[in-house]
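Participant: I'd like to go over a predicted model; first the sequence, then the structure.
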Amino acid sequence: MKDAQQHRSLDDVHESVPVHQGKSKFKRLLSFFGPAYLISVGYMDPGNWATDLAGGSQFGYTLLWVLLMSNIMALLLQSLCTRLGIVRGKDLAQCNREIYPKRMNFVLYVLAELAIAACDLAEVLGMAIGLNLLFGIDILWGVLISFADTFLLLYLQRLGMRKLELFIVGLISLIGMCFLAEMFFAKPNLVEVVQGFVPTLPNTAALYIAIGIIGATVMPHNLYLHSALVQTRKIEKTPAAIKRALKYNFLDSTIALNIAFLVNAAILILAASVFHKNGMHDVAELQDAYRLLGTTLGSDWAPKLFAVALILAGQSSTITGTLAGQIVMEGYLRLRISPLLRRLLTRLLAIVPAVIVILVFGDKEVGQMLIFSQVLLSMQLAFAVIPLIHFVSDKEKMGAFAIGPVVKFFSWTIAAVIAVLNFQLVFEEVRGWLQALDNLAVQVLIVAAALGLLFLLIMTLVYPWVLKRKPTRLDVHSAFEELQFNAAASFRTILLALDFSKSDEKVISQALQFDPKDCSLVLVHIVESASVKYSGEHSNDLEAREDLARVEKYADFLATKGYDVRFELGFNNRVKAIKKSCEKYGVDLLVVGSHGHAGLKDIIFGETVNKLRHAVKIPVLIAQ
């Protein structure tokens, strides 16, 4: 448990949700509900819709059993993720870093990031298509508008994990209500719907669609995400508490993933009852489905509800993709970056390719980009599933909670089915690319990449069995034994940043803690008057003259206490001016006052302290 405490997954929300400790089982169950709903949105994202539409329009209700089988596979795999996160206290990325070699882990990290970018691409395109269908907004502008939701996740994360989960549940509920209304308009044949759950494959084309449905259902980033999200619950590390947590998380997963199954089934049933029934067997594009729904059902509400659900699906899925990106980056690279930067990078990796393709080829290639995103996801899935099964099978690490022979058999069977079907899907797509390309060098590059991925897959499977190595410590920070402690150096020159507010009292009080015989003081105040802002330079306006007189009063007071005091005014930019003064006087310590505001007020009034900490290369003392 020591490593888990030193490097916690989603550190800012780790064990932030208390579990109900009373006698009420229902309240205890509710306290565990939430993580699986964030996972479930990945199973109903816009990337799944095309395969569901194609399956329903071509083969009616025949492939409903494939959706059910995919859902059962997903439920087993997600339950393994919760087991790993709860028992080991580590997410999948952290466990990979512990077992696999450094270079191999880097490749696995790159593949995981590609999968997240591919998922985000599908969500960006889905939202853009939805905006286009509903409001007539150009696809390109819709893609750019989707960039705005970068800031939605940051706001939701500030509200706390439970509110984020509640927001996602709300979106899922709205999506479900949209398709419930669609079923009312479509009036499917219930007898034929039930018959669709009997396993059957009419032809090889149906097999290909079935592969696509399975490939688009299980999302690789969800495996990383779920193993981290379950750690947001604060549970005791006793066998009884862990067993109870596993049970409640399984119920959470069962309900959430069945909701996702019902949404996917509703899309397929809608396509079967509206398109297949009327002889429209080649509907796979989201835009085609939207246009045909209105003419076939004779209602304007049907296509509008379809577009609304599409926008909601894209919006909800993009949130989970960002969280997954944070997990894989911290787990594989031990690198934590600003949530805003993390979100911007994830979104740009999706938006830039989409914008380029739309500018070059136009809107007609949007459908192909959706397919391409699903192929990328398929390529990565096996690299997440295989290590997961290895880790939860390890009796040394999992103890009594390691999976048994029966679960292990079904897990490896599912892994084999997923690997074969996904590689079949990838093979078909790559073969199409090779046939369409005339450039031999590019063809060789594609084949070499495919062979490299195959070799990596074999290594992922074999390494934990044959080439075991000593686990790598997961500490984010240096080991205690590696640290060297020396006596603190004395501060010869101390700069006091003054803003003429109540915080100045605290800044001056901190300065008085130092012996006048050991240090000298530099007082700095930054003038930000209108004329300074306009000219960007020094000013001798009324405000600057009054500010200088006030700084002199501070200097005179400190001089009476025996301090050697110098003072000056800085102009315009607080951070740059204070940094310049620190360099000018060779300052050893910077003392600043806390501004006492956060959030929206930081945007309105400006935020100095945090920027200063990164701008200067000396200790910063924040007087609060």
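Facilitator: Structure's in. What do you need?

Participant: contacts, neighbours, all on C-alpha from now
Facilitator: OK.

Participant: pretty sure Phe571 is touching Ala577, no?
Facilitator: Yes. Assessed by Cα atoms under 8 Å, Phe571 is found in contact with Ala577 at 6.4 Å.

Participant: Between those two, tell me which one has more neighbours.
Facilitator: The residue with more neighbours, out of Phe571 and Ala577, is Phe571; 20 against 17, by other Cα atoms under 10 Å.

Participant: Any buried residues in the host helix or strand of Gly432, and which?
Facilitator: Taking DSSP states H and E as the criterion, Gly432 maps to helix 405-436. Buried residues in helix 405-436, defined by neighbour count with 16 or more other Cα atoms under 10 Å: 408, 411, 414-415, 417-419, 421-426, 430, 434.

Participant: Which single helix of this structure contains the most residues?
Facilitator: helix 239-274 (DSSP state H).

Participant: same for that one, what does it pack against?
Facilitator: Using 3 or more Cα pairs under 8 Å, 6 or more residues apart in numbering; DSSP states H and E, the elements in contact with helix 239-274 are helix 25-32, helix 35-40, helix 46-59, helix 64-88, helix 161-186, helix 286-297.

Participant: starting at the chain centroid, how far to that helix?
Facilitator: 21 Å (Cα atoms, centre = their mean, to the nearest Å).

Participant: Next: stretch 441-456.
Facilitator: 29 Å.

Participant: before we go on, here's another structure to hold up against the first:
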Amino acid sequence: MGKSLEEVHESVHAHNKTSVFRKILAFSGPAYLISVGYMDPGNWATDIAGGSQFGYALIWVLLMSNIMALLLQSLSARLGIVTQRDLAQASRETYPKFINYILYFLAEIAIAACDLAEVLGMAIGINLLFGIPLIEGVLITVLDTFLLLFLINKGIRKMEAFIIVLVGIIGFSFIFEMIFAQPEMGKVIYGLIPSLPGHAALYIAIGIIGATVMPHNLYLHSALVQTRKLDRSAAGIKEALKYNFIDSTIALNLAFLVNAAILILAAATFYKSGMFNVSEIQDAHQFLEPLLGSKWAPILFAVALIAAGQSSTITGTLAGQIIMEGYLNLRIQPWVRRIITRLVAIVPAVIVISIFGEGVTGKLLILSQVILSLQLGFAIIPLIHFVSDKSKMKGFHIGKLTQTASWIVASIIVSLNAKLVFDEINGWLETSENPILLWLTVVPLAIGFLILLLYIVFNPFVTKSKIDIQNHSPHNLKLQFSKSGCYDKKNIAVSVDFSSADEVALNSAFELGGIDAKYTLIHVEETVGAMIYGGNVDDHETLIDEKLLNEYKEMLSEKGYKISTELGFGKPNKVIPQIINKGKFDVLVMGTHGHTNFKDLVFGTTVDRVRRKISIPLFIVKN
């Protein structure tokens, strides 16, 4: 994610547009990338199951989910626009490290569940259209990794255009499907009245909510809106909020129409014909031609399925990088991240299909969406807290009415999930031959997650966010303050990253220059915000690192050393040479963590690239 945003940051100028149409066009895009996650193959499975089992009765769940999604995505966009933080970064700033590790783990589970749906959907579409076996289709989906990287390298606008084309293919396919199916419009309207015909309907309804309101999209939207270059005045931010809301409204309503079309198609064909148990996408495809009397119906269905799977695959990748960087401050190469994410989804899919056969894919898809729904509360509740915080939002916090609506949405989602979990565990305990094992494992785990949920609900009300920099304090370093140096040139640059490598780098620099040299401490911010906004970034990590850099300077100055600092923004292998080549330095001292080979592939290399781009000696010290 960091690399992709680095290449496209502020590439879309969204201010100084003269007409309303041009302003809408400039801000259009992020919500379309989000909307594809709302019409991915996981939605298809829940919509088909809901339509075939309960007819038009659950259309109201789709409408309610869409309203919820619009509210929550607008909050996510507001967080990103105003604070220049994504949801993961804001969480890391607010909650203790241990809590953030758990939240990160839950978010990764959500991404794996989403990617499982994309893998299965793409594979099913390939199987239906070309007759390729399902397991081979699953393995083919690895190739979309490279398509994603190609599109990102071409720029954010081209990637958005590609997504809009795929959304158009899905939309037009279902327009024709509706013409073939000829649904009963009176029953469609009646389906907008809330009702839940039985416990099975609750399970499907929660799956629909999980498939529609997707937790990782909340993380992603707060980052994507930062690809627009804004006027950072109060009026400019207000304008950005307005046009991003318009973007979200159009894009998510299109997604709602697609989801409604799938459910209506299932109701008008399978439910009407008495086929109440069609939950497999393959069965739906097989029965469309005889029921609708058109050979084009199953072809359009398969084409739309492939388009849905391919478009939504982008969501998991970008969201995964945002979550990893925000919670863990860990950045790996995007292509490595993508392959890992895809393999996490492919391996269980291949194992389950191999053991239980292709007929289990529908149940897997619905399960993946229920998992997404169960994770929602852990993303929604922090988001509501953040956008309600006056200090964080700098005057752009949400009002009481929006806060109330947001908490009602969160309460509905959490309550439905709590009922589902309680009913499922209760059923397991009643039917299990060994309930003691469940009491020792599943029940404590459920109670633990309940306690975590209560903690993130109430913690921000009773505590203020704290900046803990003790672990990186320069006073913890064991420095040898050399008075005389062995190097005749005395303008020395030292790269610091607030790790154990700093101790070795600084000691080596002091041995070279002694007390008489001038030292410049260089640190480069690599956060997503730094990639996008450069020196204008205002995120938690930059605030901490500025403080640490000043602490380094103060402590070393007290020892009699002549210290200045340079804070850069972007990729270290690009920014450090720029700083060095602009200054009059005699030597650059860099510490290294000593990772090579595989770790170089994962984390990228800095030292080698810096060495090639500077014209002064580079002194490398190994930690």
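Facilitator: Sure thing, it's come through. Just so we're clear, the structure is a prediction, and the values are computed from it rather than from any experiment.

Participant: Select, out of the helices and strands packed on helix 239-274 of the first structure, the one closest to Val522 of the first structure.
Facilitator: Evaluated over those, closeness to Val522 of the first structure peaks at helix 161-186, with 44.5 Å, by Cα to Cα.

Participant: Which stretch of the second structure lines up against the closest one?
Facilitator: Using TM-score structural alignment, helix 161-186 of the first structure corresponds to residues 156-181 of the second structure.

Participant: Give me the mean distance between the matching stretch and the first structure.
Facilitator: Stretch 156-181 of the second structure, aligned to the first structure and superposed, deviates on average by 0.7 Å (mean Cα distance after the TM-score superposition for the first structure).

Participant: Just the buried residues of that stretch, please?
Facilitator: Residues 156-157, 159-160, 163-164, 166-167, 169-171, 173-174, 177-178, 180-181 are the ones in stretch 156-181 of the second structure that count as buried (16+ other Cα under 10 Å).

Participant: swap in stretch 380-396 of the second structure?
Facilitator: Buried residues in stretch 380-396 of the second structure (16+ other Cα under 10 Å): 380-388, 392-393, 396.

Participant: closest to Ala107 of the second structure among the residues you listed?
Facilitator: Using Cα to Cα, Ile380 is the member of these that lies nearest Ala107 of the second structure, at 11.7 Å.

Participant: need the contact list for that closest one.
Facilitator: The contact partners of Ile380 of the second structure, by Cα atoms under 8 Å, 6 or more residues apart in numbering, come to 72, 215, 218, 410.

Participant: Kindly present those as a markdown table, with separate columns for distance to Met185 of the second structure.
Facilitator: As requested, these are exported to a markdown table (distance: Cα to Cα, whole Å):
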| residue | distance to Met185 of the second structure |
| --- | --- |
| Leu72 | 30 |
| Pro215 | 32 |
| Leu218 | 34 |
| Ala410 | 32 |
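
Participant: nearest to Ser615 of the second structure, of those residues?
Facilitator: When those are compared for distance to Ser615 of the second structure (Cα to Cα), Leu218 wins out at 44.8 Å.

Participant: Need the three-state assignment for the residue opposite the closest one in the first structure once aligned.
Facilitator: Under the alignment (TM-score structural alignment), Leu218 of the second structure pairs with Leu223 in the first structure. What DSSP: H, G, I helix; E, B strand; the rest coil gives for Leu223 of the first structure is helix.

Participant: And Leu223 of the first structure, how close does it get to Ala241 of the first structure?
Facilitator: Using Cα to Cα, to the nearest Å, we find Leu223 of the first structure at a distance of 23 Å from Ala241 of the first structure.

Participant: quick revisit: doesn't Arg83 make contact with the match of Leu218 of the second structure?
Facilitator: No. Assessed by Cα under 8 Å, Leu223 of the first structure is found out of contact with Arg83, at 11.4 Å.

Participant: mean shift of stretch 379-392 of the first structure relative to the second structure?
Facilitator: For stretch 379-392 of the first structure, the mean deviation from the second structure after alignment is 0.4 Å (mean Cα distance after the TM-score superposition for the first structure).
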